[in-house]
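Participant: Sharing a model that was predicted from the sequence below.
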Amino acid sequence: MTTDVDTPDDVLSAPRKAGFLDRQRIIARPGFNRWMVPPAALAIHLCIGMAYGFSVFWLPLSQALGPAPSARCPDLSLVAALFTTNCNWRVSDLGWIYTLFFVLLGCSAAIWGGWLERAGPRKAGVVSALCWCGGMLLAAVGVIFHQLWLMWLGAGVIGGIGLGLGYISPVSTLIKWFPDRRGMATGMAIMGFGGGAMIGAPLANLLMGAFKTTDSIGVWQTFVVMATIYFAFMMAGALGYRIPPPGWRPEGWSPPSAAGRSMITTRHVHLRNAHKTRQFWLIWLVLCLNVSAGIGVIGMASPMLQEIFGGRLLGLPDLSFDKLSADQKVAIAAIAAGFAGLLSLFNIGGRFFWASLSDKIGRKNTYYVFFLLGIALYAAAPSAAHSGSQLLFVAIFCVIVSMYGGGFAAVPAYLADIFGTQFVGAIHGRLLTAWATAGIFGPVIVNYIREFQLAAGVSRAQVYDFTMYILAGMLALGLIANTLVRPLADKWFMSEAEVAALQDAPASGQNGTTGSFGIGKGGLDGKALLAWAAVAIPIFWGLWVTLKSVIALF
């Protein structure tokens, strides 16, 4: 006797209808323009990149209860500061939010990178928007009730998780859409992360000025407005993501032959095996050492320029920093702010320039340039400082910081070259633990060597000399690590059948025989132009504001 009623096994084996956020729902259809994907990635990265600019809130928040002496509690412990409602917060206590950002970014990218590859970039982008913007709203509540622990939890922890997911969400997708221009594609997106503060910091200053009253510093209102704006942009970006069908490749493009460019593989390594290879840890060292050197300089850029050049910044070469009056120190601080802004521009531009160049000369050669040129520039920096050449000193550090940004932008393509594209987003997520390590290691080296030198009686104009030589030595170690990177042995790669099973596609589709289907056509059509305009307008506004502050430097 038979029945039409489904058995439990039938129910379990029935395919589940794909949800709106699922990976299956965002496979591109014929006619889709691949140039719609980079602005979607930029929309997310420009928002989460505000993490670099959060320091604009520290001074206003340190006066949240007003300037009354009773609100100053210099002996307050860190634990007490988390819960006090009667004492102003110290900048050092607020600064832990910045540390939490980048520690949680690296950790969340490493932990949930594998989930992202399965769930797809749209779902990851939505979760990122909820965490980053929701964290800002929770931080606003912390400001209203003067609870620092809520700010740490909201902006630092929850927001940091959103940073990690948002940062890696477009990487794998962009590399698959642009196999012919891997470096350029990831450089465009990661450029946005470097440029987020260029837009967000002046916007935050404008909003705080608009909301400030005699009873309010205007920060919680600024958090709410920025969270609302960012949520709209990030959701638009997440919903704009599309992924190519399995086996797709640009029309007229063929993968590079293994004989011609052996550093670029056409096969794929599983996520569970990537960290077992020597190549993963060598590239981890390459990124960590490059970032440690650069981030240490960025963190001390303003005081470094002021202490080295002192009165020379005001046309008073005989006055060292210690001999300047209070008003003169304020004047050179404004000039140093222009220096920091100029470094920000080179950080942003370097991400696109060096990543695009890596498509021409190869990723390994690009890192050779970073390390060899970086060693020479760090070693030359003390001489430039002592010669009194302000222009040469500034130029040296602009190039150094451009390579710092370029290191971030080129590393996803480096990983794709070595490990293939199937799990590159998740592998990149795990590699970002190098960033979390460098974020602690680099500033500690610069700060503690500076304090040691000052305690030993070294003048402020010379206190950074030894630091520059130490950083050059770190780059030399990175050069050795990069030299040891080799193509992987065959045992690490998955078979075509394994890759096909992961992609729900026939194995024969892996050789690109599926063709283009009219997907990913070149050029900018009307929709693509609108998408690019939506991210270009705030970028140009931030660029204009930054350039105005840089003018004071010269």
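Facilitator: Happy to help now that I have it. Numbers count the residues shown, from 1 in each chain.

Participant: Please make it C-alpha for all contacts and neighbour counts, starting now.
Facilitator: OK.

Participant: Output the contacting helices and strands for the longest helix anywhere in the chain.
Facilitator: Longest helix in the chain, counting residues (DSSP state H): helix 326-361. Of the remaining helices and strands, those touching helix 326-361 by 3 or more Cα pairs under 8 Å, 6 or more residues apart in numbering; DSSP states H and E are helix 182-211, helix 301-309, helix 363-386, helix 390-419, helix 526-550.

Participant: could I get these as TSV with mean neighbour count and distance to G478?
Facilitator: Shown next, in TSV, are the helices and strands packed on helix 326-361 (neighbours: other Cα atoms under 10 Å; distance: least, Cα to Cα, whole Å):
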stretch	mean neighbour count	distance to G478
helix 182-211	24	20
helix 301-309	20	22
helix 363-386	20	7
helix 390-419	24	12
helix 526-550	16	32
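
Participant: need those in a markdown table with distance to T483, can you?
Facilitator: A markdown table is the format used below for these (distance: least, Cα to Cα, whole Å):
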| stretch | distance to T483 |
| --- | --- |
| helix 182-211 | 20 |
| helix 301-309 | 30 |
| helix 363-386 | 8 |
| helix 390-419 | 14 |
| helix 526-550 | 37 |
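
Participant: One more to weigh against that first structure:
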Amino acid sequence: MGDHLSRDRITAPPAFDRWLVPPCALAIHLCIGMAYGFSVFWLPLSHALGASACTNLPAAFTSTNCDWRVSDLVWVYTLFFVVLGLSAALFGSWVERIGPRRAGLVSSACWCGGIALGAAGVFLHQLWLFWLGAGVLGGIGLGIGYITPVSTLIKWFPDRRGLATGMAIMGFGGGAMVGSPAADRLMAVFTSPGEAGVWQAMLVLAGIYALFMTAGALGFRLPAPGWTPPGKAEIVAGAPSCRSAWQVAPRNSGWSGACCCSTSRPASALSASPRQWCRKFLAAACLASPCALPISTRLRKPRRPRPAPASLA
């Protein structure tokens, strides 16, 4: 099994179709994207026992006789993405060293195992176990599962890096669109008097996600050293981009000597293409949105009526 997961065994032959890799990436990202949809569990969990709500967070950690508050549960969402960033930073080089197939299986084990451990915390009504399983262990699976498909797709699509990243992010963002309705239906199936059906729904989702993530991880392949995309012989996987080559090249060399990865289109046509203008527009919109938010908030505030001027004597 270890030899089957080695980098040498997952190196693709020259005739391998690179478009077989995006479905594997989507299989992983659609599963871990359920992190955005975990709020579907908050309301049922806040009424799981039918008792009074816990008075504070320490009481929620130690007591099994009071219902968790929503404010106690949303910390799982915070743990998801804090641990995601930390694990992505810590395990990035490790993922590159062991290859995407092993990393994908580790991600599947952490994410699905974390959901299962969180389900045990719900069953035992132990908030700390729910945090540890879904938030911490699941967050590690999120981080590894996030960077593994992205780095693999970029290797296969060096000529379309934006498209490769977008395909992966699309799956991550769309995971809640699939997972939240599924979790809602599962809770409706398992709901009974005195039972919210949350831990059963989490266990079923963990099993389904384990199947899809394992299939996606086993489908990953790596391009051979020196592999180039079809019809793009001048673009080598892992080669520097046009911008980095321009920064390294002498100033007086011009685009002809610096842009080693340019296509047959001239640089002027590339800079004026609709794709470039779309990127500029999206960047400007992202930069402007934080500034527009307080302005729109002020515009929505009702204006106070001005006091009537005092009558002149």
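Facilitator: Good, I have the coordinates. Keep in mind the model is a prediction, meaning the values are calculated, not measured.

Participant: Could you get me the TM-score between them?
Facilitator: Once the chains are laid over each other, their TM-score by TM-score structural alignment, normalised by the length of structure 2 reads 0.80; 276 aligned residues with a Cα RMSD of 3.0 Å.

Participant: H29 of structure 2 contacts G166, correct?
Facilitator: No. The criterion here is Cα atoms under 8 Å, and H29 of structure 2 misses it with G166 at 11.6 Å.

Participant: Spatially nearest residue to the residue sitting nearest the centre point of structure 1, not counting backbone neighbours?
Facilitator: Central residue of structure 1 (Cα atoms, centre = their mean): F193, 4.8 Å from the mean position. With sequence-adjacent residues excluded and distances taken as Cα to Cα, 6 or more residues apart in numbering, F193 of structure 1 is closest to G49, at 4.2 Å.

Participant: Next, count neighbours for the one you found.
Facilitator: 25 (other Cα atoms under 10 Å).

Participant: where's it relative to S344 of structure 1, distance?
Facilitator: Distance, G49 of structure 1 to S344 of structure 1, by Cα to Cα, to the nearest Å: 12 Å.

Participant: between those two, what contacts are shared?
Facilitator: Common contacts of G49 of structure 1 and S344, defined by Cα atoms under 8 Å, 6 or more residues apart in numbering, comprise 194-195.

Participant: I'd say R242 of structure 1 and R29 touch.
Facilitator: No. In this structure, R242 of structure 1 is not within contact of R29 by Cα under 8 Å, at 9.0 Å.

Participant: of the two, who's got more company?
Facilitator: Shown here are R242 of structure 1 and R29; by other Cα under 10 Å, R242 has more neighbours (27 against 15).

Participant: so which strand or helix has the corresponding residue of structure 1 for P58 of structure 2?
Facilitator: Matched by TM-score structural alignment, P58 of structure 2 corresponds to V79 in structure 1. Following DSSP states H and E, one finds V79 of structure 1 within helix 78-83.

Participant: so what corresponds to D3 of structure 2 in structure 1?
Facilitator: Aligned by TM-score structural alignment, D3 of structure 2 pairs with G19 of structure 1.

Participant: tell me the contacts of its match?
Facilitator: Shown in contact with G19 of structure 1 (Cα under 8 Å, 6+ apart): R25.

Participant: Provide the secondary structure category for it.
Facilitator: Recorded secondary structure, G19 of structure 1: coil (DSSP: H, G, I helix; E, B strand; the rest coil).

Participant: And for Q63 of structure 1?
Facilitator: coil.

Participant: before we move on, what about I217 of structure 1?
Facilitator: Once three-state DSSP is applied, I217 of structure 1 turns out coil.

Participant: Good, wrapping up.
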